[in-house]
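*Asks:* Okay, predicted coordinates and the sequence, questions at the end:
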Amino acid sequence: MKESDCEDIEWQDFESAVKIIVESRSPFQLQKFFCQQLICDGEPKSFDEYLDAVDKFEELIPAAETRGTWATRTLQMAFQGILDCSISVTSSAVYSSSVSSSSGYELQVSNYTGHGELSSGQIYRLRGIVERLKSTEYLADCIGAYTKSRRTAVVARFRRFGINDLQYLDDQEFAAKIRLWIHTAKTFYSSIFPGERQYYNNIFAGVAEATYDNCFLAIVQLVASELNNLVNISPAVSFQSLFAILDLYKALLVILPEIKKMFHTVSCAYISDGASYTINSLETIVRRLFSRFKDAVLNESSNTLSPLGGIHYMTDYTMNFVTSILLYKDVLTNIIVTRPTESLGNEADEQFLEASGGTPLQLHMIWIMISLRKNLESKSTNYKDPSLGRVFIMNNLNYMTKIITGDPELLEMIGTEYQTELSKDISQAAQDYVSSIWHGVLYCSRLDGLSYKIPFVKGILRNSVKKRFKSFNTAFEEVCQTESTRIIPDTHLRAQLHELILSKLLPAYESFSEKFGKHIQSERYKERYIKYSSEDLQNKIQNLFLEYLIVPSGAQDIATVI
């Protein structure tokens, strides 16, 4: 081929390259071109032709003459155009369900790739531009533009979650915000931040000027710092927020390795150090809230009691709370590391706790059970009728026992020894109840005082027998009427109490009736005196404590009455 022919071919290539670049040199045309071609990830042929044209232009023009040429500047404009188009969609997607492009078409957010993610096509094009700008003065500007654009995208995605300060919220709002924070943090550390790191690696691999610190970390550290700052918990938070804070603590433990791995350089060590400090702070808060709960159980002093001796709301709340503690047993075992030091005010209880084995958490759980029992015993004295106080004790301690024995894990934590102590207290309360309430009825069935004995003569005082039967009937009916309003909601406890009453009443009545009933059998109106058979008594007793349904007395929140 002649030299002139080669020159003609090169000149034709040059003219073709110039034509392609010139068609795209207008900033408005360039931005419109790249917005249409890159956001929609259309056919990449046009973009490749553009890059080929720039390469050809640089090849045909001597290096000394191309430095700072408009052909190279169009690469910078293209780079910025891609970023601008992507960030305009990302920002708009935060506030609207759709965004209109400059050419009039509408991009639905649901169809936009990830609300801020770069598509593979965009990454390819950005990388292609970076490769061509590596040795130019425009590279630093492109790195800065990329960092600013992606940081804006990351912040916009963060704002979409709507997370804000955790201070001064009520317990429900606080728990909801904690759940939102956990979801946000997991999303960023498992997806968004790693995604940005991958973008950085794909676009700037081998580019010395784009370092981990000045590019990737500069993009993500603002949101990472804000995530750290948002978990500054108010000292005034209620112990009712304990489980929400434990959820937060567990979530931070899970993502801490990723935080340390991501923010390992000197310039951003404050982020990983801050996360570690937050975990330590949360441990302190958990211990403080756990202590507040214990104090509430021991010292809750409301006088709101069930008039029928039912289950107190504090009992219900406390047992639900300790059952929930089981869900966090592993993590609390690592946080609660010292034995209880608060006084129980009772030497026997102190000795029992001292002799108990197990982890510090187990000892604290036993302490809570002892405290609850002590508080209930104190509340039982507020009943004007001591027998009703004993019913109250039976019901509440039995409720504690049912919850403990119904959950093998809770029983293991509390221990069978204290469960046995509770059972003894229930039995003693039942014995005291029967002795106090049924003493008058049993007294009417005593055998003495109804016979006489004079020298060589002994006999039965029939009028006294009739009066004794009538006294028994009256006393029995009065007790049944009163006790029918008492509440024993637990079937097993109710059956035990029926059995205990009958074990004392039936033998005494049957002995009395057998010995003295025959002496008034001839009376015209004997049914006035002997009103009840043994079966009648048994039926009456077994129908006691059934009239009312039980609900925990009072609807108050335990935290509101401390």
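*Replies:* Thanks, I have it. Numbers count the residues shown, from 1 in each chain.
*Asks:* From here on, just use CA atoms for contacts and neighbour counts.
*Replies:* Noted.
*Asks:* Quick test: name the residue nearest the centre of the protein.
*Replies:* residue 244 (4.1 Å; C-alpha atoms, centre = their mean).
*Asks:* Put this next to the first one:
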Amino acid sequence: MENNLPENSSSFNKQDANDNNSDTLTSLPAEESPKIATEEKSVHIENQKADEEIENTEIEPEIQYTLETALQDVDRLLPTLCALKGDNENASLDIPEFVEKFLDLVEESILKHESGESKLIWGQVDTAAFLDSVDRMSKLNNSIAELKSDLKHSLLINRVCSIQQRAMSFLEDEFRILLEECRTVVQAEQSDAANLKEKQQGDDETNTKNSNLPGYSSPPEIISTLNRIAKEMISGGYESECCQVYMMARRHVFDETLSKLGYEKMSFDDVQKMQWEALERDIPTWIKTFKECANVLFSNEHKLAQEIFNHYPSISATLFTNLTRGVVIQFLNFAEAVAMTKRSAEKLFKFLDMYESLRDSLSTIETLFPEQCANELRTETTTTRCRMGEAAICIFCDLENSIKSDTGKTPVPGGAVHPLTRYIMNYLKYACEYKDTVEMVFKEHSKIERADSTSRPRTYDGAGQSSVNQEAVEMENQSPFSSQLMRVMDLLDASLEAKSRLYRDISLSCIFMMNNGRYILQKIKGSAEIHCVMGDTWCRKKSSNLRNFHKGYQRETWTKLLGCLSHEGLTSHGKVMKPVLKERFKSFNTMFDEIHKTQSTWVVSDEQLQSELRVSIQAVMIPAYRSFLARFSQVLDPGRQTEKYIKFQPEDIETYIEELFDGNPVSMARRRV
């Protein structure tokens, strides 16, 4: 009977149930119908109440699965995954469902950020959670990749890699933006500070705060975020992308900073082709920028790299080296190109300035670089500095040639200081302001052979053996620079003596030597550096020479005039011979007039020397003339004869002597009128 039931006999539809109920009710006795109806009504009421209670009851919401919860679950899972890495046979595990939910949440977060719906505000909680999720995803990826691979795991790994790539791409963009924003913020602050300073101090542009240069005074929260992003990118396998973004951003900032300092990159050939006038203007900028880099910018750049990549010291060192080493090489190339330009005297001091910059900055620079790179830079910097020093020595030694080549045959008017004397002494005075540097240069490069090495003072006796005097021995014991300076001074003295012989008047020759000698002595005494090199002995010898020239001048000029005032030959048998006396007065007047006419055009520019000469002349002439006049003026007949032969009173002689050496001729006849 059961086998013949329909296949769906155990199923009843609603209509069948209603029909059966209807039949059942119909087949019940009449007396039971009200009772059943009452019970059904009661059940219906109870069901209705139950439905109402269900409707009025609040449905408890499903617990939301958040990113924070997912991170906690992943943190509990990671140790388990790590423990399975070494077990090649059993390295399989069913990945919990929450991993997929975690990935969904991360992907959703990335999508929001990419679409701009939710911009990351760096330094706040949601940012930290995002970075934490990237960190866990990287760890999850590394752990799952070590497990046995099956289709499920492969799909999961592919998805993790895809999401991680998107996350890293987003972080890369944010890393670049933060570096740019960092620069913009600092530039704005720098601009405001500069404007305030300009209002307070006018056009004074000295000493801007180094910390306000682009990218070096970033807010701590930005540095912290950059550090975290770098850590996540590098640990997630995106080291190359992170470093590339950093290098591009920092190189741009660094180039911009150099530009603000006025420095322009120039190739070796560009420097070689430049005219010295243009190059001379660029050298101070090179010095300023090089010192700024060595003392401030490189140090700040090194610190910035260490702060952002503090978890990876080797990466930090590599980035800093790659960024700044090229800049150092640019500086060295410029200096080397300058050192190899055509040498001339006016370049010496710029060369010494550059030499000092290279010397003083090397120790600071090399402490920032890794040992190998520091050694390479030390070698290259030393090589460039040596070339600069060699060029400086050659230029300084060329002073000898400058003196020897000045063979002009035209004497300086009025016996004034020769232009060569002014040039050489000012040059030496300025060079001695670099005394310590020049001494160092000469000592370090003492092997450089001078072209005229045979010019060193040396005398030979008849037997051919050298006899070196005490002065030569002292010179040999001096430093190379001091010896070179002495040679220059000896050559200058010899040149001046030769030029003094161009004057036909020996008195004027003496004036010329006094003018130049006094100028040289005053320059030496006025410079502690050059005086230290030349020494007191040399100065005393020079002063003695000046006194000899002074005596020579008086002898050649005033001794002859004093001969007219001599008493010898004026008397015969106790009587004054008037014709001889008249001739004496006449000769005196003519000679003094000529001396005044001539020597008033001579020039003694040193006021002290001028005063000394006038005083010494007056001391000799006034008493002698006053005595001669007092004794012999009465011999002449008063009136016409006296006026004819006695043209000067002692006061007139004194006045006319005061007019000597002014360089302005004054006619006595015009003055007497």
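*Replies:* Ah, there it is. Just so we're clear, the structure is a prediction, and the values are computed from it rather than from any experiment.
*Asks:* Residue in the second structure paired with the residue nearest to the centre of the first structure?
*Replies:* Aligned counterpart of residue 244 of the first structure in the second structure: residue 350 (TM-score structural alignment).
*Asks:* before we move on, which element is that match in?
*Replies:* Element membership for residue 350 of the second structure, per DSSP states H and E: helix 348-366.
*Asks:* distance from that helix to the first structure after superposition?
*Replies:* For helix 348-366 of the second structure, the mean distance to aligned residues of the first structure following superposition is 1.7 Å (mean C-alpha distance after the TM-score superposition for the first structure).
*Asks:* List the buried residues for that helix?
*Replies:* By neighbour count on 16 or more other C-alpha atoms under 10 Å, the buried set for helix 348-366 of the second structure is 348-358, 361-362, 365-366.
*Asks:* Also stretch 157-177 of the second structure?
*Replies:* Of the residues in stretch 157-177 of the second structure, 157, 160-161, 163-164, 166-169, 171-172, 174-176 count as buried by neighbour count, 16+ other C-alpha under 10 Å.
*Asks:* contacting residues around that stretch?
*Replies:* With C-alpha atoms under 8 Å, 6 or more residues apart in numbering as the test, stretch 157-177 of the second structure has contacts from 103, 106-107, 110, 114, 134, 137-138, 141, 144-145, 226, 229-230, 233, 238, 241-242, 245-246, 249.
*Asks:* give me that answer again for 7 Å
*Replies:* Here stretch 157-177 of the second structure makes contact (C-alpha atoms under 7 Å, 6 or more residues apart in numbering) with 107, 110, 134, 137, 141, 144-145, 226, 229, 233, 242, 245, 249.
*Asks:* can you check stretch 361-371 of the second structure too?
*Replies:* By C-alpha under 7 Å, 6+ apart, stretch 361-371 of the second structure touches 291, 294, 295, 302, 317, 321, 374, 378.
*Asks:* Neighbours of the third one, how many?
*Replies:* If I follow you right, that is residue 295 of the second structure. When neighbours are defined as other C-alpha atoms under 10 Å, residue 295 of the second structure has 16 of them.
*Asks:* Could you find the counterpart of residue 284 of the first structure in the second structure?
*Replies:* So residue 284 of the first structure corresponds to residue 390, using TM-score structural alignment.
*Asks:* picking up where we left off before, can you tell me which two in the buried residues of stretch 157-177 of the second structure are farthest apart?
*Replies:* Using C-alpha to C-alpha, the two most remote members of those are 157 and 176, lying 28.2 Å apart.
*Asks:* show me where the stretch 251-400 of the first structure has helices.
*Replies:* 269-299, 313-325, 329-335, 347-355, 360-380, 386-405 (DSSP state H, counting those that start in this stretch).
*Asks:* okay if I get those helices as CSV plus distance to residue 474 of the first structure and mean neighbour count?
*Replies:* As requested, these are exported to CSV (distance: least, C-alpha to C-alpha, whole Å; neighbours: other C-alpha atoms under 10 Å):
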stretch, distance to residue 474 of the first structure, mean neighbour count
helix 269-299, 43, 18
helix 313-325, 36, 18
helix 329-335, 56, 15
helix 347-355, 43, 13
helix 360-380, 28, 21
helix 386-405, 19, 22
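*Asks:* Excluding covalently adjacent residues, which one is nearest to residue 192 of the first structure?
*Replies:* residue 154 (7.8 Å; C-alpha to C-alpha, 6 or more residues apart in numbering).
*Asks:* Residue in the second structure paired with the one you found?
*Replies:* In the second structure, residue 154 of the first structure lands on residue 254 (TM-score structural alignment).
*Asks:* one step back: make CSV from the helices of the stretch 251-400 of the first structure and add distance to residue 439 of the first structure to it.
*Replies:* Shown next, in CSV, are those (distance: least, C-alpha to C-alpha, whole Å):
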stretch, distance to residue 439 of the first structure
helix 269-299, 34
helix 313-325, 30
helix 329-335, 48
helix 347-355, 31
helix 360-380, 21
helix 386-405, 12
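*Asks:* and residue 3 of the first structure, which of those helices is closest to it?
*Replies:* Nearest to residue 3 of the first structure, of all the helices of the stretch 251-400 of the first structure, is helix 269-299, at 62.9 Å by C-alpha to C-alpha.
*Asks:* From residue 291 of the first structure, how far off is residue 301 of the first structure?
*Replies:* Distance, residue 301 of the first structure to residue 291 of the first structure, using C-alpha to C-alpha, to the nearest Å: 17 Å.
*Asks:* Could you do residue 464 of the first structure as well?
*Replies:* 64 Å.
*Asks:* and if you look at residue 199 of the first structure?
*Replies:* From residue 199 of the first structure to residue 291 of the first structure the distance is 48 Å (C-alpha to C-alpha).
*Asks:* do the same with residue 192 of the first structure
*Replies:* In terms of C-alpha to C-alpha, residue 192 of the first structure sits 38 Å off from residue 291 of the first structure.
*Asks:* again, but for residue 98 of the first structure
*Replies:* Taken as C-alpha to C-alpha, the span from residue 98 of the first structure to residue 291 of the first structure is 51 Å.
*Asks:* and what of residue 246 of the first structure?
*Replies:* 15 Å.
*Asks:* picking up where we left off before, disregarding residues adjacent in the polypeptide, which is nearest to the residue nearest to the centre of the first structure?
*Replies:* residue 175 (5.3 Å).
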